[in-house]
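Engineer: Okay, here's the prediction I keep looking at, along with the sequence it came from:
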Amino acid sequence: MTSPLHHLQRAGRLERLFINGHWILPEGRERVSVICPSTEQSLCEIALGDARDAERAVLAARGAFPVWSATPPQQRAALLGRIHALLLERSDLFAAALTLEMGAPIGYARSAHVPLAAEHLRVARDNLASYPFIRPRGTTAILREPIGVCALITPWNWPIYQITAKVGPALAAGCTVVLKPSELSPLSALLFAEIVAEAGAPPGVFNLVSGTGAEVGATLAAHPQVDMVSITGSTRAGVLVAQAAAPGVKRVAQELGGKSPNIVLPDADLAQAIPPGVVAAFRNMGQSCSAPTRLIVPRNQLDRVHQLALAALGQMKVGDPMDAATTHGPLANRAQFERVQQMIEAGLRDGARLLAGGPGRPEGLARGFYARPTIFSDVHANMVIAQQEIFGPVLAILPYDTVEEAIAIANDTVYGLGAHVQGTDKEQLRAVAARIQSGQVHLNYPAWDPQAPFGGYKQSGNGREYGIEGMEEYMEVKSVLGYYG
């Protein structure tokens, strides 16, 4: 397998930013180590940009916007198609980078992280090809126009997936972008900048500035020449970005935290409902904002739920993410490892029943940010582990006596990003879904749909990503009266 580190070092990418079509040295000299989560050792150092670099990138994007926004949709779609093809062509390189930088098992990086990221590009390309930018409404024309320069701030947990979920529709809409990836998992972002350049993006249309949220993120959010900010991250980070953006009255799209419920209705087939629920809660080592980490089940079926949940857990193997047999690797960074340990201790203090896992590393793993997949039962809705986002492999089982109580438990959270409902009565499934306060609801574990808009209620954010709605997020609406008079 080609080493992404060797590739990036040989090309001189680690010490450079991508601005206005060129790989350039940053204005400052700050560097940060990229830590391998499976060894806790430094992989390399990358250069961090500062406010001056963010300024250069914004001005480059502003300069490119008039021409790019007027480019025919078929030309923009062609660029997206070339980026999509290059991402698939180099899928092994991207997968290896993800394994190194954030601990994704190589098999999962290949089967989920990279192909799902590619799907965002394909969907953006295909939607653009048939999108009606002008629609009649009587004698009025409703126009959709690109909003302008967009700052895109992406997280460390699904690095390339979140990049394509933003860059694809933004470019499709006719916007120019400045990407600030997480400095904790930057390798896949640098590889992505390479393929955007190779695909022939005009100078200034796509720019990448590595840096911290406090420096580069804050500069981008407050910059008067930035028309929109799209951030995926914690609710705390989303609030800070919105506050910085507020004086400019710019649009802010936020995909933030979650504490997603999974309601198992009384008529559900537990053998079909519980094992996939455990797998979904622990996907990406629990580091998914929409992971259904609250399993809400009938109290009178609790023993059977326990049996099935433990059996599902027994199929998981935590270990070296480069091992093809590994299903779950380390947590992505030290801060997240420590957060998960604290939350497991909080569950024990609050009196939740520990079914499996617990504090510390799994047996045989003395080094690396490995955590024990943990299941608590007899969890009450007011416990810390039922209210706060853990962002790790911790599942809380909450029993209920009535469906009304189950719905109340599901909605008893400040978040509202994703939800699941399991059962056999289709009408009841739909009725329960209608009453859950979340931006997306999955009924009986359907296939992932890249056209399904994704976003949150309440403190899970605002705005939508994916599909047509994801592209429209990067557009302004203009009505021209008398257009058809």
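Structural biologist: Cool, the structure landed. Numbering: from 1, shown residues only.
Engineer: Only C-alpha atoms from now on, for both contacts and neighbour counts.
Structural biologist: Will do.
Engineer: biggest helix in this protein by residues?
Structural biologist: Criterion DSSP state H: the longest helix present in the chain is helix 51-69.
Engineer: Check which helices and strands that helix sits against.
Structural biologist: strand 17-19, strand 149-153, strand 176-180, strand 206-208, helix 218-222 (3 or more C-alpha pairs under 8 Å, 6 or more residues apart in numbering; DSSP states H and E).
Engineer: after it, next one along is what?
Structural biologist: helix 73-89 (DSSP states H and E).
Engineer: ok, residues contacting the longest helix of the chain?
Structural biologist: For helix 51-69, the external contacting residues (C-alpha atoms under 8 Å, 6 or more residues apart in numbering) are 19-20, 26-27, 146, 148-149, 173-178, 202-209, 215-216, 219-220, 225-226.
Engineer: now with 7 Å?
Structural biologist: Contacts with helix 51-69, where a contact means C-alpha atoms under 7 Å, 6 or more residues apart in numbering, come from 19-20, 26-27, 146, 148-149, 174-178, 203-205, 207, 209, 215-216, 219-220, 225-226.
Engineer: How about stretch 18-29?
Structural biologist: By C-alpha under 7 Å, 6+ apart, the residues outside stretch 18-29 that reach it are 15-17, 49-50, 52-53, 57, 60, 197, 202-204, 207-209.
Engineer: want to compare, so here's the second one:
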Amino acid sequence: MSEYPSPDPALTERNALYIDGDWRYSASDATDTVINVADGSELGFVPRGSAEDVDAAVIAARAASDAWATSSVAERVEALRALSAGLAERQDSIARLISLEVGTPLKISRIVQVGLPSAVLSAFADTLTSYEWEHEVGNSLVVREPAGVVGAITPWNYPLHQLVAKVGGAVAAGCSVVAKPAGVAPLAAFAFADVFAEVADRLGLPSGLFNLVSGPGSEVGEAIAGHPGVDVVSFTGSTEAGAKVMRSAAANITRVSLELGGKSANVILPDADLGRAVKTGVNNAFLNSGQTCSAWTRMLVPRDKQDEAVDLARAAAARLTLGHPLDPATRLGPLASAQQQVTVRDYIRLGESEGAKLVLGGAAAPDGLDKGFYVQPTIFAGVDNTSRLAQEEIFGPVLVIVPFDSEDEAVSIANDSPYGLAGGVWSADEERALTVARRIRTGQVDINGAAFNPAAPFGGYKKSGLGREFGTHGIDEFTETKAIQR
């Protein structure tokens, strides 16, 4: 018997899609296997949906959107709070599931992979109570109305959190949803559908308000993005995949919201508490084994403090015990797929060939972890910001340390990236940090390790995407604006 038994088969062996308020078999008889990332074994399976299933889901969502658009704010708040509570009640079982399909250590899964989505739904409910649906401009009444049907295409790194970001905003706005989870980690989305089904039945929500169709992006994802019955497409994933979604949506002039890649800079100014800044920066960069789009994967440090920063970073990373995601001692788990493991190891070899100084880790397999998709926590120092190692999103436990000689140069390096999703600034003078944060072209910047705010807008500049999620802005994404003159 395994030291870490598998979750309940009811959570891992899914043979039906959730469409129009009911579980139904896919038009296709095929299934897709879900892999246990800790050892490479089969964790479960989900239906391989088709374009025909998407059609059925969109029809159901269209009918539901017409009904839900006229619902009251109180009804929407009640639904959001019930969904939040439903996730909280299932926190342990869903966290365990995500740990095995993504690799996140269980303690972190409970807090981030499940606890945060529950908090996000509550935050949407709170925001909705004071959301401004209309205001006057001269002789015009400007109103916001539900956009209609939302197509939500979500990634594998935070499979529940990213789904909730879209569903929560859409439900708050009065919209219905057709969702497609990532093929690598789809099981959390099915667990959410279980919660939604229970809440919908108890509260009498319209059938078809939330629909789930799993399957390959090349068929199900493209069918959603290019469907004439979808009013807004919200996608989270790679920049390359986001561009494909945008092209598919363009045929129908469908609005898109894209949350894409990142290569965020953590700027540590000369007067900062170096020890705290480096330790927090390492933990941020390696959260979820580096599989975080907003991770601070470039650490910018004063040149005369680079050696000290390297020692501090090495010590901080050494405390991140690599191991099975269900082991209580594990701080760093495996990656989410064999392909991702290959990609990250190739980037590490590339960094060495580019001349960066490897100060921790490397591409070799970790000792004692020959099964599963593990990669050693890896740090490079003296990195040239123009190198591929510093310019391209790696999506693994790889941190690059880039030296700078002045504050202006630090800002220039931080902005010298095709991405603009997140970042950090550290200084003993908060006003100085704020001045630098204003100069960095990213969608969000944390000063001195400030906490994530689920009610604040999240999204990026440049190739990091279009639009914003969470809070007021996350509701705005799923509304249309109308001016009524009188």
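Structural biologist: That came through, no problem. Just so it is clear, the model here is predicted, and its values are computed rather than measured.
Engineer: May I have the TM-score of the superposed chains?
Structural biologist: The TM-score (TM-score structural alignment, normalised by the length of the first structure) is 0.97; 479 aligned residues with a C-alpha RMSD of 1.2 Å.
Engineer: just to revisit the earlier point, now that we have the contacts of helix 51-69 of the first structure, which of them are buried?
Structural biologist: Among the contacts of helix 51-69 of the first structure, those that count as buried by neighbour count (16 or more other C-alpha atoms under 10 Å) are 19-20, 26-27, 146, 148-149, 174-178, 203-205, 207, 209, 216, 219-220, 225-226.
Engineer: aligned partner of Pro403 of the second structure in the first structure?
Structural biologist: When the first structure is aligned by TM-score structural alignment, Pro403 of the second structure is paired with Pro399.
Engineer: Farthest pair within the contacts of stretch 18-29 of the first structure?
Structural biologist: Greatest spatial distance among these (C-alpha to C-alpha): Asp50 and Pro202, at 23.7 Å.
Engineer: Those two: who's more crowded?
Structural biologist: In this view Asp50 of the first structure and Pro202 are compared by other C-alpha atoms under 10 Å, and Asp50 has more residues nearby, 22 against 15.
Engineer: Look up how far Thr2 of the first structure lies from the more buried one.
Structural biologist: Asp50 of the first structure sits at a distance of 31 Å from Thr2 of the first structure (criterion: C-alpha to C-alpha, to the nearest Å).
Engineer: follow-up on the earlier one: from the contacts of stretch 18-29 of the first structure, pick the one nearest Tyr108 of the first structure.
Structural biologist: Nearest to Tyr108 of the first structure among these is Leu208, at 26.1 Å by C-alpha to C-alpha.
Engineer: Looking for the alignment partner of that closest one in the second structure.
Structural biologist: Aligned counterpart of Leu208 of the first structure in the second structure: Leu212 (TM-score structural alignment).
Engineer: so that match touches Val177, yeah?
Structural biologist: No. Counting by C-alpha atoms under 7 Å, Leu212 of the second structure sits too far from Val177 to count as a contact (8.4 Å).
Engineer: Give me the nearest residue to the counterpart of Leu331 of the first structure in the second structure, chain neighbours excluded.
Structural biologist: Using TM-score structural alignment, the partner of Leu331 of the first structure in the second structure is Leu335. Using C-alpha to C-alpha, 6 or more residues apart in numbering and skipping residues adjacent in sequence, the residue nearest Leu335 of the second structure is Phe373, 5.3 Å away.
Engineer: which position in the first structure aligns with that neighbour?
Structural biologist: Match for Phe373 of the second structure (TM-score structural alignment): Phe369.
Engineer: residues in contact with that match?
Structural biologist: When contacts are counted by C-alpha under 7 Å, 6+ apart, Phe369 of the first structure touches Pro37, Ser38, Pro330, Leu331, Asn333, Arg334, Phe337.
Engineer: what about the fourth one, how many neighbours?
Structural biologist: Neighbourhood size, Leu331 of the first structure [other C-alpha under 10 Å]: 28.
Engineer: Surely it is in a strand?
Structural biologist: No. Using DSSP: H, G, I helix; E, B strand; the rest coil, the assignment for Leu331 of the first structure is coil, not a strand.
Engineer: Isn't it up against Phe337?
Structural biologist: Yes. Counting by C-alpha under 7 Å, Phe337 is a contact partner of Leu331 of the first structure at 6.0 Å.
Engineer: one step back: out of the contacts of Phe369 of the first structure, name the two that are farthest from one another.
Structural biologist: Farthest apart among the contacts of Phe369 of the first structure by C-alpha to C-alpha are Ser38 and Phe337. That separation is 11.6 Å.
Engineer: Compare those two (neighbour count), which wins?
Structural biologist: Set Ser38 of the first structure next to Phe337 and count neighbours by other C-alpha under 10 Å: Ser38 wins out with 26 against 21.
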